[in-house]
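> model this:
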Amino acid sequence: MISGYCFLIPNYNHSHAIAITIEALQHYALPIILVDDGSDVATQAVLEGLPAKYQNLTLFRRSENGGKGAAVQTGLQLAHDMGMSHAVQIDADGQHNLSDIGRLLTESQHYPNALISGQPIYDESISKGRYYGRYVTHVWVYIETLSLCIKDSMCGFRVYPLDAYMRLVSKQVLGKRMDFDIEVMVRLFWQNTAIRFIPTKVLYPPDGVSHFNVWKDNWLISKMHSKLFFGMLLRLPKLLYAKFRSNN
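Here you go, the predicted model:
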């Protein structure tokens, strides 16, 4: 068991893969925070039986669905309140390669002040629209950070250093939906938090459920990139100075 670390799983109507995920995580003997983001009655019935089976599991239920970002933020705050130093975010839909958790944990222990993130390796299960659409965000993130060091800002398989995260949210309100993963990474970069990546395979199961709302979430992500772009302009001297120092 690694002291100070926990798992964080946001869940909205994922009832099929969650029990398998929780069982696989028992190998690491770490606390697990499961945030139910206002799931339906059938999913609630599945989730409410898990704490009795797994004593290391804390189930927190949000009364209304607030979005993935809201659920993750709830879980990160709860992890901090529990005295955790790091939280390992894992999606509930079975996309992530759990065999790579050990690599994420090792990297985090070597670089405890850094945000550690998966860098997705996709197979043919990903749709072309989703695959190429991610590159639009990659380009925006390169512009917003004036750097190519963020290899992927959308992967929800990551280890948060909670002190750095809490410093950020003490002064900044973050997005509540699918915009969260991108925004928190860019703003942590601006805060001089190191970001490191571990290549990991990502699978889109044929029976998987996606909660990405094409119109609403793309609109929110577009608004977020506009806000981050102007935030970059305000930080331009500092970003250019940091880039100059890193090149010398």
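> C-alpha only now, for contacts and for neighbours.
Fine.
> how about the residue nearest the centre of the chain, what does it touch?
The chain has residue 156 as the residue nearest its centroid, 3.4 Å off, counting by C-alpha atoms, centre = their mean. Listed by C-alpha atoms under 8 Å, 6 or more residues apart in numbering, the contact set of residue 156 reads 89-91, 117-118, 181.
> please provide the structure for the following sequence as well, for comparison with the first:
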Amino acid sequence: MLKCCFLIPIYNHHETIRATVEQLLPFNFPILIVDDGSNQATKQELRRMLEPDFLDQVLVATLPENRGKGAAVMHGLQLAADAGLTHALQIDADGQHNPNDIPKFLAAAKARPQALISGQPQYDESIPLARKIGRQITHFWVHVETLSLAVKDTMCGFRVYPLAATLATMKTKSIGERMDFDIEIMVRMYWREVPIHFIKTQVIYPEGGQSHFRGFADNWCITKMHTRLVFGMLWRAPLLILRKFKRRP
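Predicted coordinates:
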């Protein structure tokens, strides 16, 4: 049985969090918001999330200082597992993700309860050119790290995590706590033979939206992560190649 919650990592998105939460209420799942050391405007808006209209569904967990999106997600995943849940549907707080696709994600998770269900973004012209190029570079390296084209996108934060498999993966290796998290956790789950299923979904960059991608710092963090993963692939290469032959009819 699927016991799922919504997981929203947030850092300084006080303008969009209420609308995001309101779109999730009709699903009647617990909504776990992890505040990654946000500013006072966001903390004030999160306090409003605990008003009676939201109280039964919304839980706010707070990290004392900003540690990164990955740290917030990992904290939320552990809280969800501790609460006896089996899955967590991660969705961003900034309105990038399309809530109309949530039923597709939930249906896929019910059909494949052991799988990581991930969005495969379909972008319009709103995506910044630098982000588009950066995604293409990461896609190339992920294909190298997995020796596969089956992992179609590792940077989309719209996904359903099977908690047992995800926490088991987190315990085997220290996972990056910032923008490298989404990429690294998926590659390492692929290495552990966790099934990964992709769903095409429209992703937008809202006009005036606030990005917390830290140019040089996050690019350097991702570069170091890809270096670690490439070396990790080298000693796994025979097993990854053997897996391809086993899957052939």
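> looking at the contacts of residue 156 of structure 1, point me to the pair that's furthest apart.
Taking every pair in the contacts of residue 156 of structure 1 and measuring C-alpha to C-alpha, the maximum separation is 12.8 Å, between 91 and 117.
> related to what we said a few turns ago, among the contacts of residue 156 of structure 1, which lie within helices?
Among the contacts of residue 156 of structure 1, the members falling in helices (DSSP state H) are residue 181.
> tabulate the contacts of residue 156 of structure 1 (a markdown table), appending neighbour count and distance to residue 129 of structure 1.
Shown next, in a markdown table, are the contacts of residue 156 of structure 1 (neighbours: other C-alpha atoms under 10 Å; distance: C-alpha to C-alpha, whole Å):
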| residue | neighbour count | distance to residue 129 of structure 1 |
| --- | --- | --- |
| 89 | 22 | 25 |
| 90 | 25 | 23 |
| 91 | 20 | 21 |
| 117 | 29 | 23 |
| 118 | 27 | 21 |
| 181 | 21 | 19 |
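> what about residue 245 of structure 1, which SS state?
Put simply, residue 245 of structure 1 is helix when judged by DSSP: H, G, I helix; E, B strand; the rest coil.
> and it, what's its match in structure 2?
Mapped onto structure 2 by TM-score structural alignment, residue 245 of structure 1 lines up with residue 246.
> tally of neighbours for residue 199 of structure 1?
14 (other C-alpha atoms under 10 Å).
> got it, and the one 10 residues further on?
The number of residues packed around residue 209 of structure 1, counting by other C-alpha under 10 Å, is 14.
> quick check: the gap between it and residue 26 of structure 1.
24 Å (C-alpha to C-alpha, to the nearest Å).
> do residue 50 of structure 1 as well
Residue 50 of structure 1 sits at a distance of 13 Å from residue 26 of structure 1 (criterion: C-alpha to C-alpha).
> out of those two, which sits in the more crowded spot?
residue 50 (19 against 14).
> pretty sure that one contacts residue 58?
No - the criterion here is C-alpha atoms under 8 Å, and residue 50 of structure 1 misses it with residue 58 at 9.1 Å.
> quick one: map residue 19 of structure 1 onto structure 2.
Under the alignment (TM-score structural alignment), residue 19 of structure 1 pairs with residue 18 in structure 2.
> which residues touch its match?
Residues counted as contacts of residue 18 of structure 2 (C-alpha under 8 Å, 6+ apart) are 45, 49.
> helix, strand, or coil at it?
Secondary structure state of residue 18 of structure 2, per three-state DSSP, is helix.
> could you list the buried residues of stretch 84-99 of structure 1?
Going by neighbour count (16 or more other C-alpha atoms under 10 Å), the buried part of stretch 84-99 of structure 1 is 84-96, 98.
> pipe those into CSV and attach distance to residue 127 of structure 1 per row.
As requested, the buried residues of stretch 84-99 of structure 1 are arranged in CSV below (distance: C-alpha to C-alpha, whole Å):
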residue, distance to residue 127 of structure 1
84, 37
85, 36
86, 32
87, 30
88, 26
89, 24
90, 21
91, 19
92, 19
93, 16
94, 17
95, 14
96, 16
98, 22
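> so which of the residues you listed is the closest to residue 45 of structure 1?
Among the buried residues of stretch 84-99 of structure 1, and counting by C-alpha to C-alpha, the member closest to residue 45 of structure 1 is residue 92, at 15.8 Å.
> next, find the distance separating that closest one from residue 107 of structure 1.
Applying C-alpha to C-alpha to residue 92 of structure 1 and residue 107 of structure 1 gives a distance of 22 Å.
> so residue 72 of structure 2 touches residue 33, yeah?
No - using C-alpha under 8 Å, residue 72 of structure 2 makes no contact with residue 33, being 9.0 Å away.
> ok, back up a step: the residue nearest to the centre of structure 1 belongs to a helix, doesn't it?
No - read with three-state DSSP, residue 156 of structure 1 is coil and lies in no helix.
> do you know how far it is from residue 241 of structure 1?
From residue 156 of structure 1 across to residue 241 of structure 1, the span is 30 Å (C-alpha to C-alpha).
> one more: residue 37 of structure 1?
41 Å.
> if you count surrounding residues, which of these two has more?
residue 37 (24 against 11).
> corresponding residue for the more buried one in structure 2?
Residue 37 of structure 1 maps onto residue 36 in structure 2, by TM-score structural alignment.
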